[in-house]
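1. Just to be clear, the model below is a prediction. Sequence and coordinates:
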Amino acid sequence: MLPEFLPRAFWSLITLLSLTNLAHAFDPVLSTVTPRGGQAGQQVEVTFHGDRLDEVEEVLFYRPGITVSDLKNENSKRAKGAFKIAADAPLGEHPFRVRTKQGVTYQRTFWVGAFPTVTEKTSYDEKRKRTNEENDTFEAPQRIELNHIVHGIARKEDADYYVFSGKKGQRVTAEVFGMRLGREVFDPYLAILDSKRFELATCDDHVLNKRDPFVSIVLPEDGDYTLLLRESSYQGNDNSNYLLQVSESPRPTSVHPPVGQPGQKLELTFKGDAAGESKQLVTLPYTPGLASIYANVNGKSAPSPNQVLLTPHPILGETEPNNQQGLAKKQKPAALPVTLHGVIDKQDDVDWFLFSAKKGQDIRVQVHARALRSPLDPVIQVRNAKDNKNLGNSDDDGNNPDSKFDFKAPEDGEYFLMIRDHLNRGGPDFTYTIELAARTPSLRAELPYASNNDSQKHRMITIPRGNHLAIVPNVARQNTNCDVVLEHDRLPKGVTMKSEVAPRSPVNFPILFSAAADAPLGATLSRFTIKDTKSELRGPFEENIHHIEINNAGPLHSTHNERLAISVIEEAPFHLEIVAPPVPLVRSGTMDLVVRAKRAEGFTKAIKVKLPWRPAGVGAPPEVSIPEGKSEAIIPINANGDAPLRTSSICVTGESNPGNGNVRVSSPFVTLEVAEPYLNGSIDLATSEVGKDVALLCELETLRPFEGEAELTLHSLPHKVTAAPIKIKASDKSIKIPLTIPADVKPGKSKSIFAQVLIKQGNHVIPHQIAQGTTLVITPKPAEVTAKK
């Protein structure tokens, strides 16, 4: 019998799937793209490297400025295309994905620079079957021109040398993009050497670029200078790609002030550059948060940006001297909300601020320092100016070194705020901002990680034609407790989305995407919004992807987006359905969910099936399998005694490998009701001897009337102890359950006995578990005890 929720024509379409469907290369893999970057205003021929890159259709860029043409496959592991980079394309990192007819790849990145790109010179040794570099000694470097970007590889025990000519007084900046390329745990080291091989500047890591170095100097004389680039411990490999920008560009290490208001015209002072300070009038972006601002001097842009916080609050800079609490007392107290900013400009420096607050104000103190690429590791403290009582302090906010904490003002009055470096360091680049404002409600959603150290697994929503796929986003509610729904700005043609209102208690809820059988193959980068159903409070659906991540060390390079890749792909060789539960799952009860697969002709592989989401209080195994060649599996589920009484939509997700990559699909939603049980009960503790039968007294409480007789069976009895099923009625208040205790049973105490009651509703059975944790004590016979003595 065909399921009622799907028309016969739909199943007819499935039966038309043939063995050709099994040849699809699902789950395409993109390892990298070469070259890793290109110049704004130019067209770059690129090669995509990976696996199952059959039938490449398009490239999905998250930022504007790059268009793609001439996509073509060379084989399943390589495809080619052309990136046309607009002259006004934003400099820096451009995340993208490649879509084939059978899937969407993990996100990778391409870098747009301001200068032409050249490639490190190599030659291939046919005899030894290896690549030899032609720039691996100081005596034989590769000559390059200033204002160029070099694309190279730092292999194991490899040192790359580049030589350029310069003039006395000329500023030269060299900056490496290594770890930031997001492919390899790669720690570059960079040095600039004079003609006598003396080091003029060196750098391993710089906080401005996290683990990527830069050097910037004013040349002391005319002549040739050499750049040395290597992996810091000589442990590079063939994946240790880098982009080395060598230019006359400025390289400031900090920007002042580090904060502005969205859309504001603001004069910024860039400090720390080898050629001295520079000023720049900029129009700040209109979106609150962190903004990337490139310093530009004489038409040449810095290799990478400095960070500025955009805040909607009034802005107040520190007033020196303010390194003592008493000096701060002379300040005019700042009114909330406010964003403070300053610099911990020397060793042992401490900055104090004074602000006023009202009794009961719920205030959040948020520092931005490392977020601004400042070396400051902030420690903050708030004190009551009236009695100097400490009201709170913070060093790190979890894994984030930037401090944050919340407190309630105990009374109307003035309060001190102190900030310093954790190790009492300081310097001109130790900038910070501090947001002081009342805590406000906020919402945010994100897909959970499906695997440790793989933040991209199952982040792409790929829906086979005529099929479904579910996602289960996590919802973070701050200072609010509300029901939420998910909205989107667009979906691929032929795709629909179904979800319910997520009540305020669960932290996640299921969303089901469905693609029509005739949906065009295609993809969108869709923006989703999580919304409070009553107040219209909205929050983003975020995608934080860690391109390089190590256990215990955390992410080393990440990208942040607020759009999800959704695509329609070729048909999958199977469909799933849950047989809709005909009766409710009761508290302290169990149920067997029947999952069925409709297989395409020739597809026999096993299918791993799981419930991607369960209502609160409902338990299930992590995964079950529809065996090879079979079309059905059972998922046993259960409800806690305090599971919320609620009707929810559930589905299953299945994954299999037809022979060339994994493919995932979900079943349509079915309704699961968690209901009150029909009865409850308890069983008194019982004691007996070996070989002596006993009857357990079971007290029953009928919570809801039921018709006919139910069957009660004891479970988890001691080995060899038996009890026959007992028939009970809704009117029974208590029953006795005879136990047979043979003479050869082992004495002891059993604490896990429980009763299962099967109640019929029509032709269907509703299992209940009652009297959990019943204890039975079986003692030796008196004669045996005497004999042992």
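-> Nice, thanks for sending it over.
2. drop to CA atoms for contacts and neighbour counts, all remaining ones
-> Noted.
3. What is the neighbour count of Glu184?
-> Residues near Glu184, counting by other Cα atoms under 10 Å, number 20.
4. so which helix or strand takes in it?
-> For Glu184, there is no enclosing helix or strand under DSSP states H and E.
5. Just give me the longest strand of this structure.
-> strand 764-779 (DSSP state E).
6. alright, now check it against this:
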Amino acid sequence: MKDFGRNRALALRALEAWCAFFWCCAMVCLCSAARAEPPQPLANWLFPAGGQRGKTVEVTVSGKELQGASGVRVSGPGVGGKIVQVVNPTTVKIAVEIAPNAELGQRDLRIVTPGGITNRLRFFIGELPELNETEPNTERTQAQKLETLPVVVNGQVLERDRDCYRFAVKAGQVLVIRLEGRRVLPYLPDTVPGFLDGCLTLFDAGGKVVASADRFRFDPDPLLIYPVPQDGEYTLEVADILYRGRADFVYRLTVGAVPYLTHVFPLGAQRNTTAQVALFGANLPAPNLSFAVPADAPPVRPFLMPGVPNLNVVPFAAGDYPETGESEPNDAPAQANRVNVPVTINGRIQKPGDVDHFIFSAQANQVLVMEVFARRLDSPLDAHLSLRNSQGGQLAEADEYQDPLTPLVMHHADARVVYTFPAAGDYVIRIRDIELAGGEDYAYRLVIAPPKPDFFLYAMPDNPRTGKGETAAVTVKAIRLDGFGGEINLAVQDLPPGFSASDAVIPAGQEEAKLTITAAPDAPLGPVAPSIVGTATPVKELVTRRVVGAEDVMQAFSYHHTVFTQEFVLAVIEPAGFALSVGLAPKQVLEVKQGAEVPVTVKAVRREAVKGPVELSAVGPPAGISIKPATIPADKDETQVVLVIPKQAPVGLRTNILLTGTLKTDKETFTRNAPAIPIKILPEK
């Protein structure tokens, strides 16, 4: 036995020595090999999805490739975060610090890793005390007691899960219960309908169902407003309406006799005027509110009540045109309210079957836009417009207008008519609910005005990454409004020292352009937030619009939505593989003739032990432009890329040519962007 023990010890020492030798060899190989490119991180959900002002909240973030997470980025001032623990590559614990004066509402939260920065997750700043649900609370007999109201409960509907809560309320109180699940994660890729479809059920002390809700109007997030008839303890059940469950079914539940604004009327006001607004909801401090609408008010802003906790916000519009209200009776064309164009009409479909008519004068060949703003302002109205001449003949009608500026609206129910009037005279526009529904909350804003050409810009991806000294490519897309088809000039601003970027132009009649951002060779690792702006002349004056970030989000396995983010963030990571550059001076634009072949020098800087040829290709070149096959040989650092300009290329076109280089090693394939090559097409002769 003694020999066996001695031999075992010797064997273990030999194994230890071999392991040490192997480890040293591996480290030598790793140090001499190419630095592997880290994977791009992904964030799937976080819990809890919010916190109270003035508090520090511990949050769990779930995703992929989160190993080495080093930082937290939160949009807007007053909120910061730090990594507490990297549990594993799919789970990170963070601390979110919320200042007492942090602005209420949604923030974008991202995790920084060696591979870049994640997509955004939504994190909400509130005013009320908050707590997390405690399992087990699936049965009503296990209901978690909420000791003090009001409160915000952060929970998750897990597999086969229901969450139950009990609390005491008094007779005469108006209890508000609001579940926010879809608001936290509006679109999920691998479930139908693509979000937590929440359901609330309220039981009295005897176990009787006294109220329930599975939505609020058209919103899948349910709302219960319950006048309490008698003192007692009530139990609330939270579930998915289909009794599904999963970790990303994260919710925020507000419970208490708190002020809650369901809607306002009118839905907006003219800029640089004083708005007189009626308030509707529960536990409101006053039935009306008067306030100034500034001249620079955004088209839509959150409506906030002063002096009380704002648990929810409703949208409030600001317009440029004179405003008027409808006057009943106007159910028939002969009773139509006369209005002067341009105008914004504030009205209601006050009861089921109600119809509103308005009459106005138009000139021959005049183009007018008649557009309803209702569903986009949280009204349940499903609008239908019908345009008729003075003899009653129908000229145009419209139901659903798909507004690309409101990607979170699942049912686009606002109507829009654009019409060129053939002759001068009076015309009648009729508005109704297409299902003949109605009520005091079926409010609308009907704008009748000439087209107002404009544009909106967004960048994808909203979280690109690039190594030190390397280049990221960004696509900027334009949503053209009211017929604007002109050229849009793009520029990158607010870059850190040593960074550079190409300009770009979205040509007339087109919807996108590509630009590049190159990091400084000594840039600090981590996120930077450059600004991209676009300038154009839609009418007479030069207009500047800031580019927002956008992400492509899948819903229910097949539907894709372009959803705007609060920040465009570029992550600088460690360089790997190689970097490309082009032989052009900063901001130089190559002037090339139709039918020409133009050489451009492209250089590669290979890093560490990376060897091999770099194959070059063009990324979606416009206007039929191409490049001849080009490779930087393994023993060379540069080559000539020949741009081939077709004879039919449009003269005056200003565009960017983007090149990528691909280098394959035994273990990895590296692909890198070159800085954009700006060109302008000149006539052949």
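-> Received, thanks. Note that this is a predicted model, so its numbers are computed, not measured.
7. What TM-score do the two superposed chains give?
-> Remark: TM-score between the superposed chains equals 0.81 [TM-score structural alignment, normalised by the length of the second structure]; 630 aligned residues with a Cα RMSD of 4.0 Å.
8. what's the matching range in the second structure for the longest strand of the first structure?
-> On the second structure, no counterpart of strand 764-779 of the first structure exists by TM-score structural alignment.
9. Return the residue of the first structure aligned against Asp433 of the second structure.
-> Aligned partner of Asp433 of the second structure by TM-score structural alignment: Asp421.
10. Is its match in contact with Ser374, as I believe?
-> No - counting by Cα atoms under 8 Å, Asp421 of the first structure stays clear of Ser374, with 11.1 Å between them.
11. who's more crowded, the two?
-> Ser374 (24 against 21).
12. was I right about the more buried one contacting Asp429?
-> Yes - between Ser374 of the first structure and Asp429 there is a contact at 6.2 Å, judged by Cα under 8 Å.
13. who touches both of those two?
-> Ser254 (Cα atoms under 8 Å, 6 or more residues apart in numbering).
14. tell me the SS of Lys4 of the second structure?
-> Check again: residue 4 of the second structure is Phe, not Lys. Under DSSP: H, G, I helix; E, B strand; the rest coil, Phe4 of the second structure falls in the helix class.
15. Give the burial count for it, as a bare number.
-> For Phe4 of the second structure, the neighbour count with other Cα under 10 Å is 9.
16. and it, what does it touch?
-> Residues counted as contacts of Phe4 of the second structure (Cα under 8 Å, 6+ apart): none.
17. aligned partner of it in the first structure?
-> Aligned partner of Phe4 of the second structure by TM-score structural alignment: none.
18. what ranges do the strands span in the stretch 351-500 of the second structure?
-> Here the stretch 351-500 of the second structure has its strands, by DSSP state E, counting those that start in this stretch, at 355-362, 367-373, 383-389, 394-398, 416-420, 425-433, 443-449, 454-460, 465-467, 471-481, 488-493, 500-501.
19. actually the stretch 151-300 of the first structure, sorry about that
-> 159-166, 171-177, 188-193, 199-203, 214-218, 223-231, 241-247, 254-256, 259-260, 265-271, 278-283, 289-293, 296-297, 300-301.
20. go on, the stretch 1-150 of the second structure?
-> With strands called from DSSP E, counting those that start in this stretch, the stretch 1-150 of the second structure shows them at 42-47, 50-52, 56-64, 71-74, 79-88, 91-98, 105-113, 116-117, 121-126, 130-132, 144-145.
21. quick one: which of those strands is nearest Asp320 of the second structure?
-> With Cα to Cα as the criterion, Asp320 of the second structure lies closest to strand 105-113 of the strands of the stretch 1-150 of the second structure, at 26.9 Å.
22. by contact count, what packs against that closest one?
-> Packing partners of strand 105-113 of the second structure (3 or more Cα pairs under 8 Å, 6 or more residues apart in numbering; DSSP states H and E): strand 71-74, strand 121-126.
23. okay, that strand sits on what stretch of the first structure?
-> With TM-score structural alignment as the criterion, strand 105-113 of the second structure aligns to 92-100.
24. which outside residues touch that stretch?
-> Contact with stretch 92-100 of the first structure is made by 28, 30, 53-63, 104-113, 304, 523, 559, 569, as judged by Cα under 8 Å, 6+ apart.
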